[in-house]
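Student: sharing a sequence plus its predicted fold:
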Amino acid sequence: MSANTQTTAYTDESSQALSSDAAIVVNTMSKSYGSNCVVDQLSFKVQPGEVFALLGPNGAGKTTTVETLEGYRAPDTGSVRVLGLDPIREGHALKPRIGVMLQQDGLYPALTAREVLQLFAGYYAQPLSVDTLLERVGLTSAAKTRCRRLSGGQKRRLALALALVGNPELVFMDEPTAGMDPQARQVTWEIIRELKRKGVTILLTTHLMDEAERLADHVAIIDHGQLIALDTPANLTGTQNANIVRFVAPEGLDCQQLAALPSARKAEEVRAGSYLIESEAIPSLLVELTTWLRERNITLSELRVGHGSLEDLFLRLTGSEVRD
């Protein structure tokens, strides 16, 4: 199936009737700033208790979409519902039920980590234990440290705790593990899995394709404000029965010749100097590929074998590298 055919199939699926019992419903939403249309007839839904990843290159419309769902912006046309409520007109009823983990933390610099959590806990009727949250995100030892002295990774972990302190039904997470070390990243992933097991709905944005692939039940990819793919990670990659050879070499190799190798099913240059070949007979393909390269005196700088990935699909559909 070609990328264009694949995209059309997923977009058509998202255009079906959006059920009112979904945790999040975005229905033909559009939003412009002046003459710049940043969200264009966008539709998708998020079911209760699932992890939903919203992906796209910078400028794709992710931030505007999420801010609209959080009640900070109003759509020009179309509609959104979060937990059955209009985020703007019924924000007073919605806000106690959601948590928001912002990419820019905006913490009070003079307060300690515990003081900030205690402050936010006071906004909710039944907050979670401050000390328990500090321990869960690995900040017990930094509880008395003022926010301005926290490291970048510690600020991200505190932002996560702030998003959870109100015991929310739904959590928005913007780049939840950005700036975290590998250990903190694994802890955050486990917290997200725990929330899912408890029935909490999570919508996250991330530039880390492996994060979306491992955590999300469904992934939506948007670009230029439009939905271009929506499905489970496994269905999106669509290569469960095929393996992938990825290699780095001088840019501009003839992909038609690579695709014509006897064991190749498809070949493409996904970005300058980075190539991908699909095959169901990897050992044979490796012999054919190395022979082809040797005959042309082409040297590889990297060669990897594995299954198709979400990053491969992302690059095919957006034509963009995942960028910060």
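Tutor: Right, received. Where do you want to start?

Student: C-alpha from now on. contacts and neighbour counts both.
Tutor: Fine.

Student: what segments of the stretch 51-200 of the chain are helices?
Tutor: Defined through DSSP state H, counting those that start in this stretch, the helices belonging to the stretch 51-200 of the chain, from first to last, are 62-69, 91-94, 113-121, 130-136, 152-164, 182-197.

Student: residues of the second one that come out buried?
Tutor: When burial is assessed from 16 or more other C-alpha atoms under 10 Å, helix 91-94 yields the following buried residues: 91, 94.

Student: now the helices of the stretch 51-200 of the chain as JSON lines including distance to S32?
Tutor: What follows is the helices of the stretch 51-200 of the chain, written out as JSON lines (distance: least, C-alpha to C-alpha, whole Å):
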{"stretch": "helix 62-69", "distance to S32": "10"}
{"stretch": "helix 91-94", "distance to S32": "22"}
{"stretch": "helix 113-121", "distance to S32": "33"}
{"stretch": "helix 130-136", "distance to S32": "39"}
{"stretch": "helix 152-164", "distance to S32": "29"}
{"stretch": "helix 182-197", "distance to S32": "32"}
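
Student: check it against this one:
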Amino acid sequence: MPEIKESHIYVEGLWRRYGTGAHTFDAVRGITLTVMPGELFALLGTNGAGKTSTMELLEGLARPHKGAIRLFGTLDPLADRPRIRPRTGVMLQEGGFISHLTVKETVDMWADITTRPHSTTQALQTAGLAHRSDVAVKNLSGGEKRRLALATATLSRPDILFLDEPTTGMDAEGRHATWQLIKDLNEQGTTVLLTTHYLEEAESLADHLAIMHRGQIAAAGTVSSIVADHPSTLSFGLTAPHTLRDLPVDGAVQDAKGRVTITTANLQKDAARLLAWAEEHDVALERFTARPASLEEAFITIANRDDQPQETSS
């Protein structure tokens, strides 16, 4: 298929199983996704949804129970590892650094085993760690350790960059600086696949995203296409003598303080009808708001699903 040959990451019918015999658990259950060259793709999901299990398969750290993975069009992460490794960067959830080495010594060590690495100085500057170069890894904060992991993962300016929870433990300033670094790498041509718990991170960075739930992809597409499947909200204050029965839009709910909420699949049409009615009847809709659905609402809706697990792969 042309899509496979043109893609940087292609996954079809992917399963990952833990355990043997009667004691098995399928962490990834038949997922399919495609990431094209130069794309930034975010993988979302609650803890245990299967994000890291998927990433480890793509990185060639484990063998799939079933399904196909191809990187750079035709290469298998395990069988073709010698050809893939020089072109990829990997940032794991845990860096696994030697605690008594300094930051500079750590990057120097990684540079020695990296194909065409940038200078240590440049890597530290890019990651915002130049001022911490002589500090032992054990004395870094959690956010600084994440930036060190990012520095080592991007030493060679990889064609594909895997980032597993890249900003966990960072403060707001560090998180936004890291977002900018990821954006810069992506704009320079690096294909990025990241997992994250931060919905703002996905909204800010991703061209496309997928939301995983119980080992499967529950929704995929652009932020706007995923959000479009969830209702928008109209909200306003309504006072006597007018009641919900007077409103030109169905489905209104009013709380004890008189605040009315309407969920709608057609925000523009229902907002226009409501405002026209208010103008015609000289009604003041106090603190009127019209709000489209958010990625957070879509994510929570999916996360709260109580779907029964599907049958396991043989």
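Tutor: Received, thanks. These figures come from a predicted structure and were not determined experimentally.

Student: what's the TM-score once they're superposed?
Tutor: In this superposition the chains share a TM-score of 0.78, using TM-score structural alignment, normalised by the length of structure 2; 271 aligned residues with a C-alpha RMSD of 3.0 Å.

Student: thinking again about what came up before, nearest to Q104 of structure 1, of the helices of the stretch 51-200 of structure 1?
Tutor: In this view, the helices of the stretch 51-200 of structure 1 are compared for proximity to Q104 of structure 1 by C-alpha to C-alpha, and helix 152-164 is the closest at 8.8 Å.

Student: now do the buried residues in that closest one.
Tutor: Of the residues in helix 152-164 of structure 1, those with enough neighbours to count as buried (16+ other C-alpha under 10 Å) are 153-164.

Student: sorry, back to before: what's the most buried one of the helices of the stretch 51-200 of structure 1?
Tutor: Among the helices of the stretch 51-200 of structure 1, helix 152-164 has the highest mean neighbour count (mean count of other C-alpha atoms under 10 Å), at a mean of 23.

Student: what angle do that helix and helix 113-121 make?
Tutor: Our comparison of helix 152-164 of structure 1 with helix 113-121, counting by axes from the mean of the first three to the mean of the last three C-alpha atoms, to 10 degrees, yields an angle of 20 degrees.

Student: equivalent range in structure 2 for helix 152-164 of structure 1?
Tutor: The alignment of helix 152-164 of structure 1 onto structure 2 (TM-score structural alignment) covers residues 142-154.

Student: same deal with stretch 174-187 of structure 1?
Tutor: Stretch 174-187 of structure 1 corresponds to residues 164-177 of structure 2 when matched by TM-score structural alignment.

Student: buried set for the stretch of helix or strand N4 of structure 1 belongs to?
Tutor: When elements are defined using DSSP states H and E, N4 of structure 1 is found to belong to helix 3-14. Buried residues in helix 3-14 of structure 1, counting neighbours by 16+ other C-alpha under 10 Å, are found at 6-7, 10-11, 14.

Student: out of those residues, flag the one nearest to K266 of structure 1.
Tutor: Here the nearest of the buried residues of helix 3-14 of structure 1 to K266 of structure 1, counting by C-alpha to C-alpha, is Q6; it sits at 15.4 Å.

Student: how about that closest one, nearest residue that isn't a chain neighbour?
Tutor: Closest residue to Q6 of structure 1 in three dimensions, ignoring its sequence neighbours and counting by C-alpha to C-alpha, 6 or more residues apart in numbering: A229, at 7.7 Å.

Student: mind checking what the one you found lines up with in structure 2?
Tutor: Alignment note (TM-score structural alignment): A229 of structure 1 maps to A219 of structure 2.

Student: just checking, that match touches I226?
Tutor: Yes: with contacts defined as C-alpha atoms under 8 Å, A219 of structure 2 counts as touching I226 at a distance of 6.7 Å.

Student: widest-spaced pair of the buried residues of helix 152-164 of structure 1?
Tutor: The two members of the buried residues of helix 152-164 of structure 1 with the most space between them (C-alpha to C-alpha) are G153 and L164, at 17.1 Å.

Student: list the contacts of the residue lying closest to K138 of structure 2 once chain neighbours are set aside.
Tutor: Closest residue in space to K138 of structure 2, ignoring its immediate chain neighbours: S99 at 4.7 Å, by C-alpha to C-alpha, 6+ apart. By C-alpha atoms under 8 Å, 6 or more residues apart in numbering, the contact list for S99 of structure 2 reads 136-138.

Student: any chance of a markdown table for those, columns distance to E286 of structure 2?
Tutor: Written out in a markdown table, the entries for the contacts of S99 of structure 2 read as follows (distance: C-alpha to C-alpha, whole Å):
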| residue | distance to E286 of structure 2 |
| --- | --- |
| A136 | 58 |
| V137 | 55 |
| K138 | 55 |
